[in-house]
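>>> I'd like to go over a predicted model; first the sequence, then the structure.
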Amino acid sequence: MRIIAGTARGRRIFSVSKNLPVKPISDRIKQSLFDILRPRITGAMMLDLFAGTGNVSLEALSRGALRTVMLDREPACIKNIHRNLEHLGFAERAKVIRGDVLKPLDFLLAYSDNEGYDIIFMGPPYRDINNKMLALSEPALKNVAEARLLAPNGIIVLQTHKTEDFAVPDTLEIYRVEKYGDTLVHFLRAKIQKDEPAHV
């Protein structure tokens, strides 16, 4: 894995053991994703849930994101993300937290100076260490919505396997989907709430 573009272009990203349920985003998907996100990256406050190797956040920092907060539950992933941040010189622009995306996420708002995040990326594992299919997208979206972590005009980027079904919280809507083989990348934003009809 390497950084594709920006100040750290071509630099190596260290990975984690293949025994962990971590599947880093492919370079093809990452290139396409950042082509789509290009107008939003510079100066962005980013949240990376199920951060894994930190691949997406590291690419964002290289391309001009202001800061990123990365959350993962695996100690080995946390250690590896710190290694990558130091290696690339991004440590001062990132916060790495060990935590569970499937538990309440309200505490993460403070790391955005209570302003919310411009981009929230979620790439939950497709399978666990026993190769059992997981369904983490729906509870993760629910927790993000309940914690109100999106900044005004912010977006959520959710990477899933094509066979994973999930419900979208009432406060969010999918406005774009890209397909890459067995992978779908969903783009979500806050749903515009229609005004209640006036009572006569």
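Arrived safely, thanks for sending. Numbers count the residues shown, from 1 in each chain.
>>> only C-alpha atoms for contact and neighbour calcs from this point on.
Fine.
>>> centroid residue for this structure?
The residue lying closest to the centre of the chain (CA atoms, centre = their mean) is Phe121, at 1.7 Å.
>>> shouldn't that residue be in contact with Leu47?
Yes - Phe121 lies in contact with Leu47 (CA atoms under 8 Å); the separation is 6.3 Å.
>>> show me where this protein has helices.
Taking DSSP state H, the helices of the chain run over residues 27-41, 55-62, 75-88, 137-147.
>>> In TSV: those helices, plus distance to Arg98 and mean neighbour count.
Below are those laid out as TSV (distance: least, CA to CA, whole Å; neighbours: other CA atoms under 10 Å):
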stretch	distance to Arg98	mean neighbour count
helix 27-41	24	14
helix 55-62	15	24
helix 75-88	7	18
helix 137-147	16	19
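>>> Structure two is appended below for comparative analysis:
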Amino acid sequence: MPSNSKRNKLSRGIKHAPNHKPQLGFVRIISGKHRGRKLTVRDAQGLRPTTDRIKETLFNWLIGDVAGKRVLDMFAGSGSLGFEALSRHADNVTFFELDPKTTDLLRENAKQLKENEYVHILQGDALQLANKLTRPVDLVFIDPPFNMGLLDKSVEALLASKNLNPAAKLYLEFESDLSFNPPKELKIIKEKASKTLRALLLEYQASDI
């Protein structure tokens, strides 16, 4: 059972909406066709939605690399990044989410935004689901729960799946004290760090072999 301080850290970024049960909150879409819309989320262990400030930085990095792209939100949680991409005219988004109740909320949020046609939600282990993509993707968000050793494994599973298009972009968000050395196929093109987290944008360089 996590301590209260740990739970507060994990749930940072969730704003609690009035007239909702304590375990529910919301995150906000910051730009695009759904700008200002609120997504209902669960205040669950390991759920750590990307803050508006980091999200704004990320999508500034991605100007020109979202509209018309096929997107994967590998540890969806609130779906904040994937739905933000849809708001900015991504072609479609696939969400991977382990928790069944959180998966149900993702479906409900897609319905509320009237984006069902452009959303594919798979419930299960992201490391195993990487092989279940039906078409390669252009943009991937990898924001796993902290302190669970999932970052390197996620990148390895994605590369092994062969489901990245040439020059695909990968966004990684992880704890600042974690050492990460990208595989040779990935080139760091943007980077930001704070006391608590590190954010990287990488580009996939497909082998000619």
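Arrived safely. If you're wondering where the values come from, they're calculated on a predicted model, not measured in any experiment.
>>> quick one on the thing from earlier: the residue nearest to the centre of structure 1 and Asp106 of structure 1, how far apart?
With distances taken as CA to CA, to the nearest Å, Phe121 of structure 1 is found 16 Å from Asp106 of structure 1.
>>> Equivalent analysis for Gln31 of structure 1, please.
31 Å.
>>> just Val56 of structure 1 next, same as before
Distance from Val56 of structure 1 to Asp106 of structure 1, by CA to CA: 22 Å.
>>> Aligned against structure 2, show me the partner of the residue nearest to the centre of structure 1.
Using TM-score structural alignment, the partner of Phe121 of structure 1 in structure 2 is Phe141.
>>> quick one: its match and Leu81 touch, right?
Yes - with contact defined as CA under 8 Å, Phe141 of structure 2 reaches Leu81; the gap is 7.3 Å.
>>> overlap in contacts of the two?
In terms of CA atoms under 8 Å, 6 or more residues apart in numbering, Phe141 of structure 2 and Leu81 are both contacted by the residues Asp73.
>>> how about stretch 148-164 of structure 2, aligned to which bit of structure 1?
Against structure 1, stretch 148-164 of structure 2 falls on residues 134-150 (TM-score structural alignment).
>>> what does the matching stretch rub up against?
Counting by CA under 8 Å, 6+ apart, 101-106, 108-109, 116-120, 124-128, 156, 158, 160, 164-169, 171-172, 190 sit against stretch 134-150 of structure 1.
>>> Selecting buried members of those residues in PyMOL, what would you type?
Buried subset of those, written as a PyMOL selection, criterion 16 or more other CA atoms under 10 Å:
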select buried, resi 101+102+105+108+109+116+117+118+119+120+124+125+126+127+156+158+160+168+169+172+190
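>>> Point out the ones among the contacts of stretch 134-150 of structure 1 that are inside strands.
Tyr117, Asp118, Ile119, Ile120, Ile156, Leu158, Thr160, Leu172, Ala190 (DSSP state E).
>>> Make CSV from those and add distance to Glu146 of structure 1 to it.
Listed next are those as CSV, based on distance: CA to CA, whole Å:
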residue, distance to Glu146 of structure 1
Tyr117, 14
Asp118, 17
Ile119, 16
Ile120, 14
Ile156, 14
Leu158, 17
Thr160, 21
Leu172, 11
Ala190, 12
